[in-house]
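*Asks:* Please find the sequence and the predicted model below.
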Amino acid sequence: MAWRRERGDAAERRALAHLRRQGLRLLASNYQCRAGEIDLVMRDGAHLVFVEVRQRSNPRFGGALASVDAAKQRRLVATARHYLHTTGADAPARFDVVAIDAADTLQWIRDAFRADDAY
């Protein structure tokens, strides 16, 4: 299982480097609470961006993007609400997904889903 964590960490580092090149600024990584975990919390101009990084080496079950299902979205929204409440942040927010597929292609989906869509 350690290899999974190492692969996940490498995917998050790659996603972070890509997003920084696009001008986003890191605020927190691996933010955790009872509701779940958010891989990256970033700032993009005036927006807070909650980023889920997904990597799949086998597309058999729909690939990286498909793995951010409704249940995962609900956990991300709940965790983001905790972050906003805990930090007192008052800014527009969005949920992005960085998906890395079996061919090692990185895809950044801005505003991948809305908090209202998750419920």
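*Replies:* Perfect, thanks for sending it.
*Asks:* use CA for all of it now, contacts and neighbours both
*Replies:* Will do.
*Asks:* Ser29 reaches Phe50, doesn't it?
*Replies:* No. Ser29 is not in contact with Phe50 according to C-alpha atoms under 8 Å; the separation is 9.9 Å.
*Asks:* Looking at the two, which has the bigger crowd around it?
*Replies:* Neighbour comparison, Ser29 and Phe50: the larger count goes to Phe50, with 27 against 16 (by other C-alpha atoms under 10 Å).
*Asks:* which residues do Ser29 and Phe50 both contact?
*Replies:* Residues touching both Ser29 and Phe50 by C-alpha atoms under 8 Å, 6 or more residues apart in numbering: 38-41.
*Asks:* what's the helix or strand for the residue nearest to the spatial centre of the chain?
*Replies:* In the chain, the centroid-proximal residue (C-alpha atoms, centre = their mean) is Glu52; its distance is 1.4 Å. Using DSSP states H and E, Glu52 sits in strand 47-55.
*Asks:* Comparison target, given below:
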Amino acid sequence: MQNKRQLGLYYEEKAHCFLCKQGLTFLAKNHGSQLGEIDLIMQDHACLVFIEVRYRKNELYGDAQSTVTKKKQSKVIQAAYNWMQQQQIDIETKEFRFDVFAITGDNYCWIKNAFDC
């Protein structure tokens, strides 16, 4: 049986492949800081996309997208600001968004602009 980290990496790779097929360009993955972690960082034309990947085996306790709490959103936002600062990207002028890629069982759900800052 896989541990949680291996399982997370597996589903992040599935999300990565799916999103590349949708025309997004891969930039980075698993960017972590003391503030939080971003699973995938991609580009959709001129827009930076910070993607939180969530997986649930089934809907017994709710679907995968319901696990992206306000607290988790805040951590992703802070980590995104940190990444943009490291890359010397001006957050005032650069277009960016936060997406959720949720996998519940065999069902994928890509939610564009799932939350904002």
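*Replies:* Thanks, I have the structure now. Small disclaimer: the values here were computed from a predicted structure and weren't measured.
*Asks:* now what about the TM-score between them?
*Replies:* Taking TM-score structural alignment, normalised by the length of the second structure as the basis, the two superposed chains have a TM-score of 0.92; 114 aligned residues with a C-alpha RMSD of 1.3 Å.
*Asks:* Return the residues in contact with the closest residue to Gly8 of the first structure other than its chain neighbours.
*Replies:* Once flanking residues are discounted, Gly8 of the first structure sits nearest to Gln55: 7.3 Å by C-alpha to C-alpha, 6 or more residues apart in numbering. Each residue near Gln55 of the first structure by C-alpha under 8 Å, 6+ apart is listed here: 8, 11, 63-64, 99-102.
*Asks:* Okay, and which of those map to strands?
*Replies:* In strands, judged by DSSP state E, the following of these are found: 99-100.
*Asks:* If you rank the contacts of Gln55 of the first structure by neighbours, which is first?
*Replies:* Going by other C-alpha under 10 Å, Ala99 tops the contacts of Gln55 of the first structure with 25 neighbours.
*Asks:* Any figure for the gap between it and Cys33 of the first structure?
*Replies:* Distance of Ala99 of the first structure to Cys33 of the first structure, computed by C-alpha to C-alpha, to the nearest Å: 23 Å.
*Asks:* go on, Gly45 of the first structure?
*Replies:* Distance, Gly45 of the first structure to Cys33 of the first structure, by C-alpha to C-alpha: 26 Å.
*Asks:* Of these two, give the one with the bigger neighbour count.
*Replies:* Neighbour tally, Gly45 of the first structure and Cys33, criterion other C-alpha under 10 Å: the higher count belongs to Cys33, 13 against 10.
*Asks:* The more buried one contacts His82, doesn't it?
*Replies:* Yes. Judged on C-alpha under 8 Å, Cys33 of the first structure makes contact with His82 at a distance of 7.4 Å.
*Asks:* List the buried residues for stretch 64-71 of the first structure?
*Replies:* Within stretch 64-71 of the first structure, the residues that count as buried by 16 or more other C-alpha atoms under 10 Å are 64-65, 67-68.
*Asks:* ugh, wrong one, I meant stretch 68-88 of the first structure
*Replies:* Buried residues in stretch 68-88 of the first structure, defined by neighbour count with 16+ other C-alpha under 10 Å: 68, 73-80, 82-83.
*Asks:* Quick one: list the elements packing against the top helix by length along the first structure.
*Replies:* Looking across the first structure with DSSP state H, the single longest helix is helix 2-21. Judged by 3 or more C-alpha pairs under 8 Å, 6 or more residues apart in numbering; DSSP states H and E, the packing partners of helix 2-21 of the first structure are strand 25-33, strand 47-55.
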